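Colleague: Predicted model, plus sequence, below.
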Amino acid sequence: MEVWLLFIPACLALNLTPGPDIFFILSQALGGRRRAGILAALGLGVSYLGHTLLAVVGLSALVLQSATAFTLIKYAGAAYLLYLGWTSLRHASRLALPAAADTQSDWQIFRRGLTVGMLNPKVALFFLAFLPQFVTSDGGSVPWQLLQLGLVFTLTATLCNGAYGLLGQRLKHSLAGRERFSVYLGRISGGLMMALGARLALTRQ
């Protein structure tokens, strides 16, 4: 239970912070059709599910070969989260909303969201760095823990992205130019990632 009390708020904080995926969703939502943002969010959601499965398979195979190697991966992931957090803190800046997208079919929007997510190496690295931080020695099977964590992250990310898609038009008018809002969210995300990285580096599970 303690893991979930930390993991779910972390997912929400990270997924609500404006980033490339949210900018992509807004670019679709501001194109004129309300459902375009939802379709983009669903496409990204499926890509997150794909990254979850890849992380589970890869990390599970690593565990079977060497528990020490898995521990090293967790520490490498902690260092990566610290780097991401520091970068986010340094570059927290004005929220730059994208221009409206050209008219596309529903399938094209969904497929573009799926492609954007699956072909982004930073997303794959993030899953490999983020999920292992919440694997515990008394939590049962490592693959099962990773799968549960990945599914919950995918669900929260899709809900948050979908909300951005639904509120795209309102966000265009209410968030444009609000530099403090973007900086605040960027600092929350950066601080959270650094805290997660430090948590693993300083403690043993």
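Modeller: That came through, no problem. Residues are numbered from 1 along each chain as shown.

Colleague: only C-alpha atoms for contact and neighbour calcs from this point on.
Modeller: Fine.

Colleague: Determine the longest helix present in the protein.
Modeller: Criterion DSSP state H: the longest helix present in the chain is helix 34-65.

Colleague: Quick check: next helix or strand after that helix?
Modeller: helix 67-91 (DSSP states H and E).

Colleague: so that following helix versus helix 34-65, what angle?
Modeller: Calculated by axes from the mean of the first three to the mean of the last three Cα atoms, to 10 degrees, helix 67-91 forms an angle of 140 degrees with helix 34-65.

Colleague: what sits up against helix 67-91?
Modeller: 59, 62-63, 126, 128-130, 132-133, 186-187, 189-198, 200-201 (Cα atoms under 8 Å, 6 or more residues apart in numbering).

Colleague: again, only using 7 Å
Modeller: For helix 67-91, the external contacting residues (Cα atoms under 7 Å, 6 or more residues apart in numbering) are 62-63, 128-130, 132-133, 186-187, 189-191, 193-194, 197-198, 200-201.

Colleague: where do the strands sit along this protein?
Modeller: Read by DSSP state E, the chain holds no strands at all.

Colleague: In it, which residue is most central in space?
Modeller: Asn15 (5.6 Å; Cα atoms, centre = their mean).

Colleague: what's the distance between that residue and Gly140?
Modeller: 27 Å (Cα to Cα, to the nearest Å).

Colleague: go on, Thr71?
Modeller: Taking Cα to Cα as the measure, Thr71 falls 16 Å from Gly140.

Colleague: got another, please set it beside the one above:
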Amino acid sequence: MSPEFILTSLIVVASPGTGVLVTLAAGLSRGARAAIVAAFGCTLGIVPHMLAAITGLAALLHASALAFQIIKYAGVAYLLYMAWMTLQERGTLRVEAEGTPRSDAQVIWSAVLVNVLNPKLSIFFFAFLPQFVGATEPQPLRRMLELSLAFMVMTLTVFVLYGVFAAAVRRHVTSRPSVLAWMRRAFAAAFMALGVKLALAER
């Protein structure tokens, strides 16, 4: 695995995006365990895009304006929904006690949707992975799977670090209502901004 692939992947993974926001919000609102679960969900959401790229479906998505638009606007709607729920104190940044029962499946499902409903990820994988598979590679499919799994491991690791850091400062944030209110508005604005950015995205 080339240093170029590792460096490029780390830059992509560490760049602020919806997955990072979801993981940070989980850590701030529900603690380290929820952040790790959210990080796992965000990583799991990469799988459909990875499979699409490997099987060539991403090329079809890139070629089909209708398919791209449907997925894109579903993603936009979900991001705006998350922004609204965050402002209403019922969504991503809803503060809960450490022991408050909450389904891991709910956290994972929300995190998975964030990445699944982003068609740019499929196109990113379609353009990104082949660059690191040599023309003389005897088993290109296996190589793409290895690179994809490495990318997922890096995603999970970086997101867990983000989430655990957020959980570490959780008490300092949640004990100050004014700070929490500001962060809630900031997260909602970030989700809205990402929704607008996705809405303006072209194939």
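Modeller: In hand now; what should we look at? Computed from a prediction, not measured in an experiment: that's the story for all the values here.

Colleague: got the contact list for the residue nearest to the centre of structure 1?
Modeller: 157, 160.

Colleague: In structure 2, what residue corresponds to it?
Modeller: Superposed on structure 2 with TM-score structural alignment, Asn15 of structure 1 falls opposite Val13.

Colleague: Ala76 of structure 1 too?
Modeller: Match for Ala76 of structure 1 (TM-score structural alignment): no aligned residue.

Colleague: Who are the packing partners of the helix of greatest length in structure 2?
Modeller: Identified as the longest helix of structure 2 according to DSSP H is helix 140-168. If contacts are counted by 3 or more Cα pairs under 7 Å, 6 or more residues apart in numbering; DSSP states H and E, helix 140-168 of structure 2 sits against helix 3-14, helix 18-30, helix 32-44.

Colleague: Now tabulate the ones you listed in TSV and tack on distance to Ile70 of structure 2.
Modeller: As requested, these are exported to TSV (distance: least, Cα to Cα, whole Å):
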stretch	distance to Ile70 of structure 2
helix 3-14	25
helix 18-30	19
helix 32-44	21
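
Colleague: So which of the contacts of helix 67-91 of structure 1 sit within helices?
Modeller: Judged by DSSP H, the contacts of helix 67-91 of structure 1 include 62-63, 128-130, 186-187, 189-191, 193-194, 197-198, 200-201 as members of helices.

Colleague: Distance check, the match of Asn15 of structure 1 against Val160 of structure 2.
Modeller: 12 Å.

Colleague: Next: Leu80 of structure 2.
Modeller: Distance from Leu80 of structure 2 to Val160 of structure 2, counting by Cα to Cα: 25 Å.

Colleague: can you check Phe191 of structure 2 too?
Modeller: Distance of Phe191 of structure 2 to Val160 of structure 2, computed by Cα to Cα: 20 Å.

Colleague: got it, and Ile123 of structure 2?
Modeller: Counting by Cα to Cα - Ile123 of structure 2 and Val160 of structure 2 are separated by 25 Å.

Colleague: of the two, who's got more company?
Modeller: Using other Cα atoms under 10 Å, the more surrounded residue of Ile123 of structure 2 and Val160 is Val160, with 24 against 21.

Colleague: Is it correct that the more buried one is in contact with Ala39?
Modeller: Yes: with contacts counted by Cα atoms under 7 Å, Val160 of structure 2 reaches Ala39, the gap being 5.7 Å.

Colleague: before we move on, the earlier item: can you spell out which helices and strands pack onto the longest helix of structure 1?
Modeller: Short answer (3+ Cα pairs under 7 Å, 6+ apart): helix 34-65 of structure 1 packs on helix 20-29, helix 67-91, helix 106-118, helix 121-130, helix 142-166.

Colleague: Would you mind finding the most buried of those?
Modeller: helix 20-29 (a mean of 24; mean count of other Cα atoms under 10 Å).

Colleague: Mean deviation, that one versus structure 2?
Modeller: When structure 2 is superposed, helix 20-29 of structure 1 averages 1.1 Å from its matched positions, counting by mean Cα distance after the TM-score superposition for structure 1.

Colleague: what's that helix in contact with?
Modeller: Contacts of helix 20-29 of structure 1 (Cα under 7 Å, 6+ apart): 36-37, 40-41, 97-101, 161, 164-165, 168.

Colleague: Any figure for the gap between the most far-flung residue of structure 2 relative to its centre and Arg143 of structure 2?
Modeller: Most distant residue from the mean C-alpha position of structure 2: Thr136, 32.9 Å away (Cα atoms, centre = their mean). Note on Thr136 of structure 2: its distance to Arg143 of structure 2, by Cα to Cα, is 12 Å.

Colleague: Contacts only, for Ala157 of structure 1.
Modeller: Residues in contact with Ala157 of structure 1 (Cα under 7 Å, 6+ apart) are Asn15.

Colleague: Near the aligned partner of Gly168 of structure 1 in structure 2, how many other residues are there?
Modeller: Aligned against structure 2 by TM-score structural alignment, Gly168 of structure 1 finds its counterpart in Ala166. Using other Cα under 10 Å, Ala166 of structure 2 has 23 neighbouring residues.

Colleague: Please look at Ala166 of structure 2 and Leu28 and confirm they touch.
Modeller: Yes: look at Ala166 of structure 2 against Leu28 with Cα under 7 Å: they come within range, at 5.2 Å.

Colleague: that older thread, tell me how far the match of Gly168 of structure 1 lies from Thr23 of structure 2.
Modeller: Between Ala166 of structure 2 and Thr23 of structure 2 the computed distance is 8 Å (Cα to Cα).
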